[in-house]
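Engineer: What follows is a predicted structure for the sequence shown.
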Amino acid sequence: MTTDIDAALRRLASEEHPGLATIDGTVMARIHERRHSEAAFGAPLMVMAALGAIALGVTAGMLPAAPAAAASLSPFGPSNPLAPSTLLASDR
């Protein structure tokens, strides 16, 4: 099945459709309606999300945090976790 796209486009361009004269206005009206409906729904949702984020941040900031303590890695200490003897004996 072969289709000559150029011929099909020429036929489409030569035909006059009654709805083509008003298509711009219709498209712009639908875009305006969609933006208006999304704006009416989106603004309260964004305010609620912002307030929730602020409340979460304040709550997390008020919780006491435990201070971090690093383990001692002295090379001559008895409990050196990186010593070869402890690494080899770990799987037993």
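Structural biologist: Cool, the structure landed. This structure is a prediction, so every number in the text was calculated from the model and none was measured. Numbering: from 1, shown residues only.

Engineer: Could you use CA atoms for every contact and neighbour count after this?
Structural biologist: OK.

Engineer: What separation do you get for Pro44 and Glu33?
Structural biologist: Plainly put, Pro44 is 18 Å away from Glu33 if you go by CA to CA, to the nearest Å.

Engineer: then this one, side by side with the first:
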Amino acid sequence: METEIDAALRRLVATDHPALDGMEDAVLAGLRARREARTGIRMAAIAGIGAVVLGAVAAGPGTSPASAAAPFGGAASLAPSTLLLAER
């Protein structure tokens, strides 16, 4: 026994909706656009990290602090008076 509903459902199954034809292409285009957007963000992040690392390497570990000169201390071997006495 076949009713009108069965016949209508068979006709509905047999026909494709026109909007379904372009849906696959639209989904794949959206995925490509998202992937390209993420690639741009990833490249910017890598460039930023590289800049920080390059700056840290260029700054170096730093120099040791300069030692204070003792003008009146015992280590005055280059004082003019000691140089004059060494020649005699």
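Structural biologist: Arrived safely. Everything numeric here is computed off the predicted structure, so don't read it as measured data.

Engineer: Can you pull the TM-score for these?
Structural biologist: Once superposed, chain against chain, the TM-score is 0.39 (TM-score structural alignment, normalised by the length of the second structure); 51 aligned residues with a CA RMSD of 3.2 Å.

Engineer: immediately after the longest helix belonging to the first structure, which helix or strand?
Structural biologist: Ranked by number of residues, the top helix in the first structure under DSSP state H is helix 23-62. Proceeding N to C from helix 23-62 of the first structure, the next assigned helix or strand is helix 84-89, under DSSP states H and E.

Engineer: Can you tell me which helices and strands that following helix packs against?
Structural biologist: The helices and strands touching helix 84-89 of the first structure, judged by 3 or more CA pairs under 8 Å, 6 or more residues apart in numbering; DSSP states H and E, number zero.

Engineer: any idea how far Met23 of the second structure lies from Leu85 of the second structure?
Structural biologist: Met23 of the second structure sits 100 Å away from Leu85 of the second structure when distances are taken as CA to CA.

Engineer: So between these two, which is more surrounded?
Structural biologist: Neighbours per residue (other CA atoms under 10 Å) separate Met23 of the second structure from Leu85, with Met23 holding more: 11 against 8.

Engineer: How much space separates that one from Glu4 of the second structure?
Structural biologist: The spacing between Met23 of the second structure and Glu4 of the second structure, counted by CA to CA, is 31 Å.

Engineer: Over to Leu83 of the second structure?
Structural biologist: Taken as CA to CA, the span from Leu83 of the second structure to Glu4 of the second structure is 123 Å.

Engineer: next one: Leu54 of the second structure
Structural biologist: Distance from Leu54 of the second structure to Glu4 of the second structure, by CA to CA: 76 Å.
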